[in-house]
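In: Predicted model, plus sequence, below.
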Amino acid sequence: MIPFNKPLITGNEELYIRRVIENGKMAGDGPLTEQCSSWFEDTLACGRALLTTSCTHALEMAAILLDIVEGDEIIIPSFTFVSTANAFLLRGAKLVFVDIQPDTMNINEMLIERAITHKTRAIVPVHYAGVSCEMDMIMRLAHRYNLVVIEDAAHGLMSKYQDKYLGTIGHLGCFSFHESKNYHCGEGGALIINDKRFIERAEIIREKGTNRTKYLHGLIDKYTWLDIGSSYLLSELNAAYLYPQLLLAEPINTDRLTSWQTYYDAFEELMLDDKLTLPVIPKDAKHNGHIFYIKVKNQTVRNGLMTYLKHNGVMTAVHYAPLHSSDMGKRYGFFHGEDIHTTSESEKIIRLPMYFGLQQEDIHTTVRLIKQYFAGEGAQWEERESCKR
């Protein structure tokens, strides 16, 4: 069996968790949380990094910081996880979905300006598979129309656009440390604050709307309720699991990029035969090997290939169903312009096994099976299975 994902374990997590237990400080904002935050601020050269319980909560904090109210519009791609939408919907925003680029599966930056109205408050680019959106144009549009850019960089830690890390280009950035991500603590996230005007209020929102952070740093003698907020602090135990992974960020990144490139090189002949399409990495992007996916002709081919791979012990996955086609998407948002690529391209994606420590032989086994399928063995297998039924 070749699993689709294996949550990363460096081997040092238990040591740091034990330190937390011995220290007796297990709630949020302990020493390990501070060390993680410092790592982000030093490595990414960002203004402030606040660890949260999830990327979802980082996005929700961003929506609160913007004072989103009912009727405000937020521009997002439809091809994304539901949290990108829910964070703003919870504040009453209207979701404006924009089509994607078929090569990267990222929001089509050329279509954003047409979707901007006097009600637009923010643009939320999603860096799919850790591959950057076209951030120069997005930031220019934000400046021109006085909008805030919130990078959904759930996939993007250690990826770059030009010479800047993802999550540090927009006014705010959001990371995920879910167990499916390159670096994780089971469940976790971070809000990256690149616009200093948001820092103080973000710390208050994260602490249930209080100025408890100032109290803990000895700046005030008691803390009070100042704003809306919630308990968005990551547990110190989760931070202890995350920290040793951050210390090995570069070798982990190198390992995933090696696996990604092995897949890509092995599939090139099938791409030339028009059997499948491979991911595109724009010249301005430096990715992190978060996902390796192929795109096949249509859903029928995808379903057949995935079933064949599962039968042979290789676990794969599809990805997002476009949000605008869901009941909630229809009720609380609308697709601006024509859905040329979002639905059709989303139906072609197959995500292949990808995780730290993925064995080269397992990659080659997966590739070999896919080549066999397209060489005709898949059709023969499907015919045999049909006869059994």
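Out: Cool, got the structure.

In: only C-alpha atoms for contact and neighbour calcs from this point on.
Out: Fine.

In: What strand or helix carries Arg201?
Out: Arg201 belongs to helix 199-206 when elements are defined using DSSP states H and E.

In: Please identify the buried residues of stretch 346-365?
Out: 346-356, 358, 363, 365 (16 or more other C-alpha atoms under 10 Å).

In: Could you list which of the residues you listed belong to strands?
Out: 349-351 (DSSP state E).

In: Save those as a markdown table, and put in distance to Leu50 too.
Out: Listed next are these as a markdown table, based on distance: C-alpha to C-alpha, whole Å:
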| residue | distance to Leu50 |
| --- | --- |
| Ile349 | 33 |
| Ile350 | 34 |
| Arg351 | 31 |
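
In: Quick check: of these, which lies closest to Gly173?
Out: Distance to Gly173, by C-alpha to C-alpha, is smallest for Arg351 among those, at 25.0 Å.

In: where's the closest one relative to Glu377, distance?
Out: Separation of Arg351 from Glu377 (C-alpha to C-alpha, to the nearest Å): 21 Å.

In: cool, Ala129 as well?
Out: On the measure of C-alpha to C-alpha, Ala129 and Glu377 end up 30 Å apart.

In: Show me which of these two is the more surrounded one.
Out: Neighbours were counted for Ala129 and for Glu377 using other C-alpha atoms under 10 Å; Ala129 has more, 22 against 15.

In: try this one next to it:
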Amino acid sequence: MIPYNKPFIIGKELEYIRQAVESGKISGDGKFSKLCQSLLEKRFGYGKVLLTSSCTDALEMCGILLNISEDDEVIMPSFTFVSTANAFILRGAKIVFADIRPDTLNIDESKIEALITPKTKALVIVHYAGVSCNMEKISAITEKHSIALVEDAALAIDSYYKGKALGSFGQLSTLSFHETKNIIAGEGGALIINDPQYFERAEIIREKGTNRAKLFRGEINKYEWVDIGSSYLPSEIIAAFLYAQLENMDTVIKKRISLWNLYFQKLKPLQELSVITLPILSEGSTMNGQLFYLLCNNEKDRNNLLDFLNQQKIKAVFHYLPLHLSPFYINKHDGRSLPVTESTSGRLIRLPLFYEMKDDEQNYIISKIFDFFNINH
């Protein structure tokens, strides 16, 4: 079976884990956490980076930092992973789901303003497949209406919009280092804080609501419980593994982009025959090779293709199920149809793409897709 994803070691992951253990400290915020944070800040121009146990944790911290509470409304796409919404549901917010664009599958910026009310506290955007939303128009909307902008950049490390790194536009942003992402640590994430007003409180929330970070820096002689918070720090084991991955980011992403490009070029004849639709890059956006998807013409074709690929020992997958139609939220949703989201969800397939993928594996997958459509390759 060709897996959808495969974790990998590329550098000094095991050596750095050994160093962390031998240092006598493997709880959070040690040497490797600080190295990861510094590398991300310097490379991408982020204001401040704090490693977290997951991107989900980072999103939950966003909800706390923005003082999201009952009666607040948060706008976001329905076409996203449940963590994007859960983080704000946990604060009592009402989620107002927006439809997506049919080309990039990102939030449709032309639909946002109609959803803004006096109760709107934040707009959360998702850069699907590492391809940027229209940041010029989105930033203008949030500034005009004085609402917070949060970037869920879980899929978007080392992707850019007009030369500026994704994750650097929002007041708050998040990254994921889950094993399915470009740069991995098993689990793991990061909170990016671009608005200095949130720097100090973010540290406190991440340390269970205490000012312990100040104690470790020698700024106070004892730490106290000063705010709400939780334990959002990853261990030094995770950070050590992650630092080795970050050191090799250019190599990893170059390889993934190469794999992405090969899929695109070799499957293009099927798009020209109108049996599938391939990904589209938005104007001004780069692509980081995070994932490769295709859209079938209808849900029946999609399901049959998935079954066929599985029979050929190829693990392809689909996602996302629309959050506004989920069992948990369907009765809380305002009843609007989100036609692009609903259509896309039923037609999308994600193909295997991982760092150690071999040429013959990828060519086999491509040939089987042609076989399914009974088209000579």
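Out: Yep, it's here. Model, not experiment: these values are computed from the prediction.

In: Please work out the TM-score for the two chains.
Out: Superposed pair, TM-score by TM-score structural alignment, normalised by the length of the second structure: 0.98. Supporting alignment: 376 aligned residues with a C-alpha RMSD of 1.1 Å.

In: secondary structure class for Arg121 of the first structure?
Out: strand (DSSP: H, G, I helix; E, B strand; the rest coil).

In: my guess is it meets Tyr145, correct?
Out: No: in this structure, Arg121 of the first structure is not within contact of Tyr145 by C-alpha atoms under 8 Å, at 9.1 Å.

In: Which one of the two is surrounded by more residues?
Out: Arg121 (23 against 16).

In: what helix or strand is Phe169 of the second structure on?
Out: With DSSP H and E as the test, Phe169 of the second structure turns up in no helix or strand.

In: list the contacts for it?
Out: Contacts of Phe169 of the second structure were listed using C-alpha atoms under 8 Å, 6 or more residues apart in numbering, and they are 135, 139, 149, 151, 194.

In: which of the residues you listed has the most neighbours?
Out: The residue in these with the most neighbours, by other C-alpha under 10 Å, is Glu151 (25 neighbours).

In: got the contact list for that one?
Out: So Glu151 of the second structure contacts 124-127, 166-167, 169-170, 172-174 (C-alpha under 8 Å, 6+ apart).

In: TSV please, covering the residues you listed and showing secondary structure.
Out: Shown next, in TSV, are the contacts of Glu151 of the second structure (three-state DSSP):
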residue	secondary structure
Val124	strand
Ile125	strand
Val126	strand
His127	coil
Leu166	coil
Gly167	coil
Phe169	coil
Gly170	coil
Leu172	strand
Ser173	strand
Thr174	strand
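
In: Quickly note the distance from Ile75 of the second structure to Ser258 of the second structure.
Out: In terms of C-alpha to C-alpha, Ile75 of the second structure sits 35 Å off from Ser258 of the second structure.

In: which of the ones in strands among the buried residues of stretch 346-365 of the first structure lies closest to Ala249 of the first structure?
Out: Arg351 (22.9 Å).

In: Would you check that the closest one makes contact with Val296?
Out: No: counting by C-alpha under 8 Å, Arg351 of the first structure sits too far from Val296 to count as a contact (11.2 Å).

In: Gln101 of the first structure: how many residues sit nearby?
Out: Gln101 of the first structure: 17 neighbours (other C-alpha under 10 Å).

In: That one: what's its closest spatial neighbour, skipping adjacent residues?
Out: Of all residues not flanking Gln101 of the first structure in the chain, Asn108 sits nearest, at 5.0 Å (C-alpha to C-alpha, 6 or more residues apart in numbering).

In: could you pull out the strands for the first structure?
Out: 48-52, 73-77, 94-98, 120-123, 148-152, 160-161, 164-165, 172-176, 189-193, 285-286, 293-295, 333-335, 349-351.

In: Can you tell me what sits against the first one?
Out: Contacting residues not belonging to strand 48-52 of the first structure are listed as 33, 36-38, 40-41, 58, 188-194, 199, 203, 206, 232-234 [C-alpha under 8 Å, 6+ apart].

In: swap in stretch 208-218 of the second structure?
Out: 203-204, 207, 220-232.

In: which of the buried residues of stretch 346-365 of the first structure lies closest to Ala239 of the first structure?
Out: Phe356 (19.6 Å).

In: returning to what we had before: with the second structure overlaid, how far apart is the helix holding Arg201 of the first structure on average?
Out: Helix 199-206 of the first structure differs from its equivalent in the second structure by a mean of 0.5 Å after superposition (mean C-alpha distance after the TM-score superposition for the first structure).

In: In that helix, which residues are buried?
Out: In helix 199-206 of the first structure, counting by 16+ other C-alpha under 10 Å, buried: 199, 201-206.

In: Any idea how many residues pack against Leu155 of the second structure?
Out: That count, for Leu155 of the second structure with other C-alpha under 10 Å as the rule, works out to 27.

In: so it makes contact with Thr174?
Out: No: Leu155 of the second structure lies out of contact with Thr174 (C-alpha under 8 Å); the separation is 9.6 Å.

In: Buried only: go through the contacts of stretch 208-218 of the second structure for me.
Out: Buried among the contacts of stretch 208-218 of the second structure by 16+ other C-alpha under 10 Å: 203-204, 207, 229-230, 232.
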